[in-house]
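[1] Pasting the sequence and the predicted coordinates here, then a few questions.
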Amino acid sequence: MKIASLHDIQPRTCTSPGGKFALERTDLSAALGATPDTPPEKGGHPFAVERASIPPGKQNWPLHSHAAQWEFYLIESGTGVLVTAEGETPLAEGSIVMCEPGEAHALRNTDPAQPLVYLVIANNSLADLIHYPRSGKWMVKPARLCFRENIDYYEDEE
């Protein structure tokens, strides 16, 4: 059994080059010995747990969906919206959200002064394919390889 304190874990800040997306991430699973973004077969835990904080006016990630990963969110403090392909749903302290594979989602902080703080729990599948519907981009995890080109299956194989 491993025990850690949230207060001893160094958060990691992620910010997009243009500043639209920003997030402070505290990887609770890594503090308990898991290798980040890694399934149990490779040294990770069956699920990843992270505490995240989105600064005022920012969004955590571009709108995206997972082929294999489920994500559960518990809003600890602040106000924001769940962004989906269908629109936006308000979120506040105590809101809980379950994003199933195939459902495009993102979180945006709508509070002009306070961060949107939430807990995220996600299953760690052996691999995942993430789709970004607005840009047509794809990403493969755990390799974190991004691509956009659509080619024929047999191209360069014969």
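    Sure, I can see it.
[2] drop to CA atoms for contacts and neighbour counts, all remaining ones
    Will do.
[3] Spatially central residue in the protein, please.
    For the chain, Trp61 is the residue whose C-alpha lies nearest the centre (Cα atoms, centre = their mean; 7.0 Å).
[4] Put this next to the first one:
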Amino acid sequence: MTTKKDAPAKPTLFRAADQAKVKVESQSHPLNPNSQVRGVSLSEQVGLQRLGIHLLRIAPGKESFIFHSHHSEEEFLYVLSGRGIAEIGDEQFEVGPGDFMGFPTPSVGHHLRNPFEEELVYISGGERREVEVADFPRVGKRLVRFGMQASIFDVTSAHSLSFGEE
């Protein structure tokens, strides 16, 4: 028998009809002036804590965040409608409905942009680890996040340390 203490804090079902009641959030990446993503955190609606799953939209002419790679959090993207350009490593691919991208760690650099006339709608998901390190190789920056506190560093001015055997 499930006790109140064991019961989930949020409902485990989030119906499509309920989406209209949830505030749509807008985010952009501080290192990319063309970044603008709108959407809803589906995982928040059902109380998931270790996974982040989001229903996202990129308007025509806008981009997801910035070309980046992850050191500890895996990520995936699944396109529902519209078209976009996925930058994966040194290659670019046109993507559309039904296309799925997965980025195991350490991940190859990736980014999504919408140069087309219609809105790009996709599901983005991944792990929510306490600590994450992500690189932004095209701008020479590194993000280090502990919980909800993040710092961005200039990789070119960082000092390397070695903790190997003497």
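    Right, received. Where do you want to start? Owing to the predicted nature of the structure, the values given are computational and were not obtained by experimental measurement.
[5] Just give the TM-score of the two.
    Once superposed, the chains reach a TM-score of 0.81 (TM-score structural alignment, normalised by the length of the first structure), with 143 aligned residues with a Cα RMSD of 2.0 Å.
[6] quick revisit: for the residue nearest to the centre of the first structure, give me its contacts.
    Trp61 of the first structure sits next to Phe21, Ala22, Ala106, Leu107 when contact means Cα atoms under 8 Å, 6 or more residues apart in numbering.
[7] Can you get me a residue count around Ala67 of the first structure?
    16 (other Cα atoms under 10 Å).
[8] Map it across to the second structure for me.
    Matched to the second structure by TM-score structural alignment, Ala67 of the first structure sits across from His71.
[9] Quickly note the distance from that match to Asn34 of the second structure.
    24 Å (Cα to Cα, to the nearest Å).
[10] so what's the equivalent of Phe100 of the second structure over in the first structure closest to, chain neighbours aside?
    Correspondence of Phe100 of the second structure to the first structure, assessed by TM-score structural alignment: Ile96. Leaving aside its sequence neighbours, Ile96 of the first structure sits nearest to Leu74 (Cα to Cα, 6 or more residues apart in numbering; 4.6 Å).
[11] Is the one you found in a helix, a strand, or coil?
    strand (DSSP: H, G, I helix; E, B strand; the rest coil).
[12] any idea how far it lies from Ile121 of the first structure?
    9 Å.
[13] give the contact list for the residue lying closest to Ser41 of the second structure once chain neighbours are set aside.
    If the residues on either side of it in the chain are set aside, Ser41 of the second structure comes closest to His54, at 4.3 Å by Cα to Cα, 6+ apart. Going by Cα under 8 Å, 6+ apart, His54 of the second structure touches Gly39, Val40, Ser41, Leu42, Ser43, Ile123, Ser124, Gly125.
[14] Give me the secondary structure label for His54 of the second structure.
    Recorded secondary structure, His54 of the second structure: strand (three-state DSSP).
[15] so what corresponds to it in the first structure?
    Using TM-score structural alignment, His54 of the second structure pairs with Glu50 in the first structure.
[16] Tell me how far its match lies from Gly57 of the first structure.
    Counting by Cα to Cα, the gap from Glu50 of the first structure to Gly57 of the first structure is 21 Å.
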